[in-house]
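In: below are the sequence and a predicted model for it; my questions follow.
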Amino acid sequence: MKYQEIINALVQNGAQGIVLGCTEIPMLIRQDDVEVSVFDTTAIHATAAIKKH
């Protein structure tokens, strides 16, 4: 998959984590798909909103 190729290239260039900053990307990439930590901004924002209320 192209997203995995891109992430792997970023990791080879020093990336220590990947921000999944679009609502559709977490449907394509899961933590199990790559060796580096991924951060799903949709889930992060939803969790923060629930904690706030």
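Out: Nice, I can see it. Numbers count the residues shown, from 1 in each chain.
In: going forward, measure contacts and count neighbours with C-alpha atoms only.
Out: OK.
In: count the neighbours of the nearest residue to Val36 once chain neighbours are set aside for me.
Out: Spatial nearest neighbour of Val36, excluding adjacent residues (CA to CA, 6 or more residues apart in numbering): Gly17 at 5.5 Å. Using other CA atoms under 10 Å, Gly17 has 14 neighbouring residues.
In: ok, structure two:
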Amino acid sequence: MKTLGILGCTEIGLLIQQNDCQLPFFDTAELHSQMAVDFILEQ
């Protein structure tokens, strides 16, 4: 990726890692999972 953009796919973390991309990479599946666990544990 040479320009800014969003790779909006929950499986993208299975294909690429941060060291494969020069832009910040956020694994949305991991973020959603962590937020769900945090939410449940706060109850």
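Out: That came through fine. If you're wondering where the values come from, they're calculated on a predicted model, not measured in any experiment.
In: what's the TM-score here?
Out: Superposed pair, TM-score by TM-score structural alignment, normalised by the length of structure 2: 0.68. Supporting alignment: 40 aligned residues with a CA RMSD of 1.7 Å.
In: follow-up on the earlier one: mind checking how far the residue nearest to Val36 of structure 1 is from Ala49 of structure 1?
Out: Per CA to CA, to the nearest Å, Gly17 of structure 1 is found 23 Å from Ala49 of structure 1.
In: counterpart of Ala49 of structure 1 in structure 2?
Out: Alignment note: Ala49 of structure 1 maps to Ala36 in structure 2; criterion TM-score structural alignment.
In: check which helix or strand that match maps to.
Out: Using DSSP states H and E, the element containing Ala36 of structure 2 is helix 28-42.
In: chain center to that helix: distance?
Out: On the basis of CA atoms, centre = their mean, to the nearest Å, helix 28-42 of structure 2 sits 12 Å off its chain's mean C-alpha point.
In: burial of Lys51 of structure 1, as a residue count?
Out: 8.
In: now do the contacts for the residue nearest to the spatial centre of structure 2.
Out: Centrality entry for structure 2: nearest residue to the mean C-alpha point is Asp27, 1.3 Å, by CA atoms, centre = their mean. Neighbouring residues of Asp27 of structure 2 by CA atoms under 8 Å, 6 or more residues apart in numbering: Thr10, Ile12, Gly13.
In: what residue of structure 1 takes the place of it?
Out: Residue mapping for Asp27 of structure 2 onto structure 1 gives Asp40, with TM-score structural alignment as the criterion.
In: right, I'll call it a day here.
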